[in-house]
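Asks: just coords:
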């Protein structure tokens, strides 16, 4: 398990721990009486079940499935309950995408001491996410830039920019250690790696560890190689 995987698991464990009291309440109905079936979900357990459903429905069916009328029966709850917590299906979708259990969670800056290892860790996490419901939902949003511009812009602000900032911080740390050329670090070059990961997955339908390392070694790192270490043209 990589450094990045360990940090992600720690974050998820912390969230699950905070929800432990809710698990004990799952056998109790809203008025406090036992349901006798032990199947009622409440609190965080219900919220995460809702998040998983909205991500799956959106990834598979797109915006046509993203209405509370269609989602509520599949989530085992009422439409009014959804409206009490989320003002719109779009707000619910973004909440699911940013949740640390069902979605991407808060971006974690790798700190392995090596810019190469940091980039491999960050891009591996992205690559692994693309084949999961929240990753497939992300790809669906990216394909709707022209038809759903507001959702796309919200997605950019909420998820893309913070995760590109992770790459930027890793590169800036590498520049401070003399591993990369600080002059080459900017918004355009920082975005190259993550966009290549997404493009490779979109084109081939898969991306393994070897491909991630190849992108880092053959494309990303050469952009930032200190000038003094670059081979002569």
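Replies: Ah, there it is. Keep in mind it's a predicted model, so treat the numbers as computed, not measured. Residues are numbered from 1 along each chain as shown.

Asks: CA only for contacts and neighbour counts going forward, please
Replies: OK.

Asks: Which secondary structure state does the residue positioned nearest the centre of the chain sit in?
Replies: Nearest to the mean C-alpha position of the chain, by Cα atoms, centre = their mean, lies residue 104 at 2.5 Å. Three-state assignment for residue 104 (DSSP: H, G, I helix; E, B strand; the rest coil): coil.

Asks: which residues sit in contact with the closest residue to it other than its chain neighbours?
Replies: Closest residue to residue 104 apart from its sequence neighbours, by Cα to Cα, 6 or more residues apart in numbering: residue 98 at 5.2 Å. Residues in contact with residue 98, defined by Cα atoms under 8 Å, 6 or more residues apart in numbering, are 104, 105, 106, 158, 159.

Asks: One more: residue 4?
Replies: Per Cα under 8 Å, 6+ apart, neighbours of residue 4: 108, 110, 121, 122, 125.

Asks: Which of the residues in the helix or strand hosting it are classified as buried?
Replies: Taking DSSP states H and E as the definition, one finds residue 4 inside helix 3-18. By neighbour count on 16 or more other Cα atoms under 10 Å, the buried set for helix 3-18 is 4, 8, 11, 12, 16.

Asks: so how far is the helix ranked longest in the chain off the chain centroid?
Replies: In the chain, with assignment by DSSP state H, the single longest helix is helix 43-61. Taking Cα atoms, centre = their mean, to the nearest Å, one finds the center of helix 43-61 at 14 Å from the center of the full chain.

Asks: hold the first one in mind and look at this next one:
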């Protein structure tokens, strides 16, 4: 191990470990992922990794979430549909078969280990830059009067990633522009309008 590597601490060391874990996942897949191989690739030791993550499921999830699509810059094309198309396209460029394999592998362990199931649920449901981007897009649409004011459930904020992950799993190939447009036009935009209408009717009933 080099002198430079031995001095790594904190965020720098964690980044090196997560990068190594992701590289291992891409080379051998989740089923053959080992903490020992990740430690060797990262130039560190197994105890160092185990001090941060309890096992390979936790490490794989952390490595995957480091790769989760993070929207760059403010999405404001001038229309709700345009903003969503850009967002869905950015997600699709980062979403690939590895994402599906990691989630499937961890889910397999989650069936046998409740603590891993709880971890997976926590990681998949916590707020993220993606959900913040959805909030911004919908807020801009409300300001442009494309949508009435509405409250977004967390599940709806996460839905763009869920839709793309599901479609990618079913197709097994990169998603086309036509598929992404269909997810926006046939699923997500109608959902937002329907949700807004339901909330508006509920408010009128209370009044």
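Replies: Good, I have the coordinates. Keep in mind that what you see is a predicted model, and the values were worked out from it rather than measured.

Asks: Kindly provide the TM-score of these chains.
Replies: The TM-score (TM-score structural alignment, normalised by the length of structure 2) is 0.65; 185 aligned residues with a Cα RMSD of 3.8 Å.

Asks: need the buried residues of helix 3-18 of structure 1 in JSON lines with distance to residue 197 of structure 1, can you?
Replies: What follows is these, written out as JSON lines (distance: Cα to Cα, whole Å):
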{"residue": "4", "distance to residue 197 of structure 1": "17"}
{"residue": "8", "distance to residue 197 of structure 1": "19"}
{"residue": "11", "distance to residue 197 of structure 1": "24"}
{"residue": "12", "distance to residue 197 of structure 1": "24"}
{"residue": "16", "distance to residue 197 of structure 1": "30"}
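
Asks: Residue 200 of structure 1: which of the residues you listed is nearest?
Replies: For the buried residues of helix 3-18 of structure 1, the minimum distance to residue 200 of structure 1 (Cα to Cα) is 21.2 Å, reached by residue 4.

Asks: Report the separation between the closest one and residue 48 of structure 1.
Replies: 23 Å (Cα to Cα, to the nearest Å).

Asks: any idea how far residue 87 of structure 2 is from residue 154 of structure 2?
Replies: For residue 87 of structure 2 relative to residue 154 of structure 2 (Cα to Cα), the value is 17 Å.

Asks: which of those two has more neighbours?
Replies: Neighbour count, other Cα atoms under 10 Å: between residue 87 of structure 2 and residue 154, residue 87 has more, with 24 against 13.

Asks: what does that one align to in structure 1?
Replies: Here residue 87 of structure 2 is matched to residue 122 in structure 1, going by TM-score structural alignment.

Asks: Contact partners for its match?
Replies: Contacts of residue 122 of structure 1 (Cα under 8 Å, 6+ apart): 4, 109, 110, 166, 167.

Asks: Quick check: which element contains the third one?
Replies: What that stands for is residue 110 of structure 1. With DSSP H and E as the criterion, residue 110 of structure 1 is inside neither a helix nor a strand.

Asks: Give me the spatial nearest neighbour of it, chain neighbours excluded.
Replies: Nearest to residue 110 of structure 1 is residue 118, by Cα to Cα, 6+ apart, at 5.1 Å.

Asks: What about that neighbour, how many residues nearby?
Replies: Residue 118 of structure 1 is flanked by 24 other residues according to other Cα under 10 Å.

Asks: what's the distance between it and residue 5 of structure 1?
Replies: From residue 118 of structure 1 to residue 5 of structure 1 the distance is 12 Å (Cα to Cα).

Asks: ok, now residue 22 of structure 1?
Replies: 26 Å.

Asks: just residue 178 of structure 1 next, same as before
Replies: 26 Å.

Asks: do the same with residue 176 of structure 1
Replies: 25 Å.

Asks: Quick check: which element contains the aligned partner of residue 96 of structure 1 in structure 2?
Replies: Counting by TM-score structural alignment, residue 96 of structure 1 corresponds to residue 63 in structure 2. Per DSSP H and E, residue 63 of structure 2 falls inside helix 56-67.

Asks: What residues sit buried inside that helix?
Replies: Buried, per 16+ other Cα under 10 Å, within helix 56-67 of structure 2: 56, 57, 58, 59, 60, 61, 62, 63, 64, 65.

Asks: quick one: what's aligned to residue 146 of structure 1 in structure 2?
Replies: Aligned partner of residue 146 of structure 1 by TM-score structural alignment: residue 111.

Asks: If you count contacts, what does the helix or strand that contains that match end up packed against?
Replies: Taking DSSP H and E as the criterion, residue 111 of structure 2 maps to helix 97-112. Other helices and strands packing on helix 97-112 of structure 2, by 3 or more Cα pairs under 8 Å, 6 or more residues apart in numbering; DSSP states H and E, are helix 56-67, helix 114-125, helix 154-171.

Asks: Please point out which parts of the second one sit buried.
Replies: When burial is assessed from 16+ other Cα under 10 Å, helix 114-125 of structure 2 yields the following buried residues: 116, 117, 120.

Asks: Help me confirm that the second one comes into contact with residue 104.
Replies: No: in this structure residue 117 of structure 2 lies outside contact range of residue 104 using Cα atoms under 8 Å: 11.9 Å.

Asks: which neighbours do these two share?
Replies: What both residue 117 of structure 2 and residue 104 touch, as defined by Cα under 8 Å, 6+ apart, is an empty set.

Asks: From residue 76 of structure 2, how far out is residue 145 of structure 2?
Replies: Distance from residue 145 of structure 2 to residue 76 of structure 2, by Cα to Cα: 14 Å.

Asks: Just want to know which of these two has more residues nearby.
Replies: The residue with more neighbours, out of residue 145 of structure 2 and residue 76, is residue 76; 15 against 10, by other Cα under 10 Å.

Asks: Can you tell me the SS state at the more buried one?
Replies: Applying three-state DSSP: residue 76 of structure 2 is coil.

Asks: Residue 139 of structure 2 -> structure 1?
Replies: Looks like residue 139 of structure 2 aligns to residue 172 there (TM-score structural alignment).
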